[in-house]
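>>> My questions concern the predicted model and sequence given below.
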Amino acid sequence: MTDVVEPGRVRVRLDLSYDGKEFSGWARQRGRRTVQEELESALRVVMRLGAEEAAQVELTVAGRTDAGVHARGQVAHVDLPEQVWEEHSEQLLRRLAGRLPMDVRVWRVSAAPPHFNARFSAVWRRYSYRVSDHPGGVDPLLRGHVLWHNWPLDADAMNEAARLLLGEHDFAAYCKKRDGATTIRTLQALSWERRADGVLEATVKADAFCHNMVRSLVGAMLFVGDGHRPPSWPGEVLSAGVRDSAVHVVRPHGLTLEEVGYPADGELAARNLAARNRRSLPVAGTGNAASSAAGCC
């Protein structure tokens, strides 16, 4: 993966959203329906690419969301031949709308600035997780995006616990470990607010997330909110550095990737280098680094 676009090609940024219910996540998987496969297939068709050009249509994404996770502000990029971009750029958005299934929408297509990389240029990702503790359950019109928790939740206690998790930490206790990948992250925001309709909404923002991190953090917060654990408990789990069986990975449908933040154009190259260095660990027995997975949450 490189930040330097090959001569004769244009890096194109796509801003998109999707309902994750019927997808096995973002990343292409054999025999499974994924967002990446749907979008790459649509691009090949609407641009009428030949076999060689079509084989080079491969998207890089800001965050590889898990099965069932939604996105409102996902960002991806793809490198296209200059002549293909010149021919199709003005009509590409409308043609994608006609080709893509209704649970995936592209809202913006644009030529990216030099050194832009949808994944490594990102300085933060912001997610929301939505929970209802109404004794009657979840509004049927929201059931695909809101988790029902069958205990009353104390938002103040959850926010007290959340404050202890902010900052740079090793989140190994809240991540599914992957070989060669660091679990050190900077949690920039974690807070809960009860909306007017009674739904509790968590805002979770970090430079990046490791696998299952957001859903594990939410699981710990819910255990505090319903009184099963004190507000100090999530911080104690974090300090212990190992998975606690009481920390549940909550279901994915309450989670939505809301927004991805990028620096000014002139800072992209430096950001890419810093992100790559930060998210890698030396491979045992070598001097090489193994890049961490972009999968999330």
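Structure received. Numbers count the residues shown, from 1 in each chain.
>>> C-alpha from now on. contacts and neighbour counts both.
OK.
>>> for the stretch 51-200 of the chain, what spans make up the helices?
Taking DSSP state H, counting those that start in this stretch as the criterion, the stretch 51-200 of the chain carries its helices at 51-55, 82-99, 155-163.
>>> Would you mind saying which of those helices lies nearest residue 196?
helix 155-163 (13.7 Å; Cα to Cα).
>>> helices or strands up against that closest one?
Packed against helix 155-163, as judged by 3 or more Cα pairs under 8 Å, 6 or more residues apart in numbering; DSSP states H and E, are the following elements: strand 184-194, helix 213-225, helix 233-240.
>>> CSV for the helices of the stretch 51-200 of the chain, including distance to residue 179 and mean neighbour count?
Converted to CSV, the helices of the stretch 51-200 of the chain look like this (distance: least, Cα to Cα, whole Å; neighbours: other Cα atoms under 10 Å):
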stretch, distance to residue 179, mean neighbour count
helix 51-55, 29, 12
helix 82-99, 37, 15
helix 155-163, 28, 20
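>>> TSV for those, including distance to residue 63?
Below are the helices of the stretch 51-200 of the chain laid out as TSV (distance: least, Cα to Cα, whole Å):
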stretch	distance to residue 63
helix 51-55	22
helix 82-99	21
helix 155-163	23
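>>> hold the first one in mind and look at this next one:
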Amino acid sequence: MQEDSTVQARPETPEGGAAQRLRLDVSYDGTAFSGWAVQPTRRTVAGVLTAALETLTGAGVPLGMTVAGRTDAGVHATGQVCHVDVPGATWAELRDSLLRRLAALMPADARVRAVTPVPPSFDARFSATFRRYEYRVADTGWGPEPLRRHDTLGWVRPLDLERLRAAAAGLVGEHDYAAFCKRKENATTVRAISRLDWRRDPDGVAVAVVQADAFCQAMVRSLVGAMLAAGDGRREVSWPASLLRLRERSSAVTVAPAHGLTLVAVGYPEEAEYARRADATRRLRVPDAIA
């Protein structure tokens, strides 16, 4: 079989030797983080993860950390994915102990759940085929259970599950979601939602499941905000979908609070398709995977 011309060369370390690309599966409670991305004066998930890795690899070693979805302040994750490149010699030394050492160095509200060596064609951001989020809403009279207060929104109005599902159905597919996004210059707001539905968990909490190839900034929480308005009867179930005809953000849509949102999964193709998928995504757009 002819080699795919899009496959990337193996990254180099500062010493010129081959580096090992690692996939890191990451979970975190976003409550005390100012989002994923490193910020000089704020505590972020990437900041604490980079600090832990540099303790093991040496400060100044370029890791090239790339994440699947840059979550906002207060948003949680049980299925976040990022990749880093570490010197080959470092990987050989830490292969059997890296996960345990990271557990000792990371704070209690952020965990690396798995470390997997991957080929250089793997790109945590551009090779991804989907991101899946869940948003939890407690519409009980007493509010969220205390142990779930950090990841569940309390809603004072009763929600009708069938109304929520009807509102969600009109939002599935490939559309311009400009009404639900914070627009960025030269960035498209066209996205393809492959799944959007609601369920009731055994504890009575209503959970929205949203899956798409990528999301623009504030999109998931805006979609949830619009559907909640339909679910509690303040708006018709057709209203959220009617906003798809707009080409700018709708001031009528309330963005749901960050703490109810969790990134639960990121999907990837088979290893042979990593580079092809990344190349296709780059040609299509440069997505801002911020929910």
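Nice, thanks for sending it over. Since this is a predicted model, take the numbers as computed values, not measurements.
>>> Distance of the spatially most central residue of the first structure relative to residue 98 of the first structure?
Nearest to the mean C-alpha position of the first structure, by Cα atoms, centre = their mean, lies residue 63 at 3.5 Å. Residue 63 of the first structure is 25 Å from residue 98 of the first structure, where distance means Cα to Cα, to the nearest Å.
>>> about what we covered before: is it possible to get JSON lines of the helices and strands packed on helix 155-163 of the first structure that adds distance to residue 147 of the first structure?
Formatted as JSON lines, these follow (distance: least, Cα to Cα, whole Å):
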{"stretch": "strand 184-194", "distance to residue 147 of the first structure": "14"}
{"stretch": "helix 213-225", "distance to residue 147 of the first structure": "11"}
{"stretch": "helix 233-240", "distance to residue 147 of the first structure": "20"}
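>>> okay, now residue 41 of the second structure: neighbour count?
Residue neighbour count, defined by other Cα atoms under 10 Å, stands at 7 for residue 41 of the second structure.
>>> for the one 4 residues further on, same thing?
Other residues near residue 45 of the second structure number 29, with proximity taken as other Cα under 10 Å.
>>> Check residue 147 of the second structure too.
Residues near residue 147 of the second structure, counting by other Cα under 10 Å: 8.
>>> picking up where we left off before, out of the helices and strands packed on helix 155-163 of the first structure, nearest to residue 177 of the first structure?
The nearest among those, by Cα to Cα, is helix 213-225 at 10.2 Å.
>>> which residue numbers in the second structure go with that closest one?
Under TM-score structural alignment, helix 213-225 of the first structure corresponds to residues 219-231 of the second structure.
>>> Quick check: residue 266 of the first structure is in a strand.
No: per DSSP: H, G, I helix; E, B strand; the rest coil, residue 266 of the first structure lies outside any strand segment and is helix.
>>> How many neighbouring residues does the counterpart of residue 205 of the second structure in the first structure have?
Residue 205 of the second structure maps onto residue 199 in the first structure when the alignment is built from TM-score structural alignment. Around residue 199 of the first structure there are 19 other residues, counting by other Cα under 10 Å.
>>> just residue 176 of the first structure next, same as before
With other Cα under 10 Å as criterion, residue 176 of the first structure counts 16.
>>> got the residue ranges for the strands in the first structure?
Assigned strands in the first structure, in chain order: 9-18, 60-61, 64-65, 70-81, 104-111, 124-132, 147-148, 167-170, 184-194, 200-206, 255-261, 280-282, 289-291, 295-296 (criterion: DSSP state E).
>>> which one of those lies closest to residue 160 of the first structure?
strand 184-194 (8.9 Å).
>>> Show me how far that closest one is from its chain's centre.
Taking Cα atoms, centre = their mean, to the nearest Å, the mean C-alpha location of strand 184-194 of the first structure is offset from the chain mean by 14 Å.
>>> So which elements touch that strand?
Checked by 3+ Cα pairs under 8 Å, 6+ apart, strand 184-194 of the first structure has helix 155-163, strand 167-170, strand 200-206 packed alongside it.
>>> 6 Å instead, please
Packing contacts for strand 184-194 of the first structure, counted by 3 or more Cα pairs under 6 Å, 6 or more residues apart in numbering; DSSP states H and E, involve strand 167-170, strand 200-206.
>>> shouldn't residue 218 of the second structure be in contact with residue 291?
Yes: using Cα atoms under 6 Å, residue 218 of the second structure is in contact with residue 291, at 4.8 Å.
>>> Please say which of those two ends up with more neighbours.
Comparing residue 218 of the second structure with residue 291 by other Cα under 10 Å, the one with more neighbours is residue 291, at 24 against 20.
>>> how near is the spatially closest residue to residue 182 of the second structure that is not a sequence neighbour to residue 71 of the second structure?
Excluding the flanking residues, the one nearest residue 182 of the second structure by Cα to Cα, 6 or more residues apart in numbering is residue 217, at 5.5 Å. Counting by Cα to Cα, the gap from residue 217 of the second structure to residue 71 of the second structure is 9 Å.
>>> hmm, back to that, now the strands of the first structure in a markdown table, with mean neighbour count and distance to residue 24 of the first structure?
Converted to a markdown table, the strands of the first structure look like this (neighbours: other Cα atoms under 10 Å; distance: least, Cα to Cα, whole Å):
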| stretch | mean neighbour count | distance to residue 24 of the first structure |
| --- | --- | --- |
| strand 9-18 | 21 | 12 |
| strand 60-61 | 22 | 15 |
| strand 64-65 | 25 | 9 |
| strand 70-81 | 22 | 11 |
| strand 104-111 | 17 | 13 |
| strand 124-132 | 22 | 19 |
| strand 147-148 | 22 | 19 |
| strand 167-170 | 14 | 28 |
| strand 184-194 | 19 | 25 |
| strand 200-206 | 21 | 23 |
| strand 255-261 | 22 | 14 |
| strand 280-282 | 17 | 26 |
| strand 289-291 | 17 | 23 |
| strand 295-296 | 20 | 12 |
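>>> what's near enough to touch the residue lying closest to residue 3 of the first structure once chain neighbours are set aside?
Nearest residue to residue 3 of the first structure, sequence neighbours excluded (Cα to Cα, 6+ apart): residue 115, at 4.9 Å. Contact partners of residue 115 of the first structure, counting by Cα atoms under 6 Å, 6 or more residues apart in numbering, are 3, 268-269.
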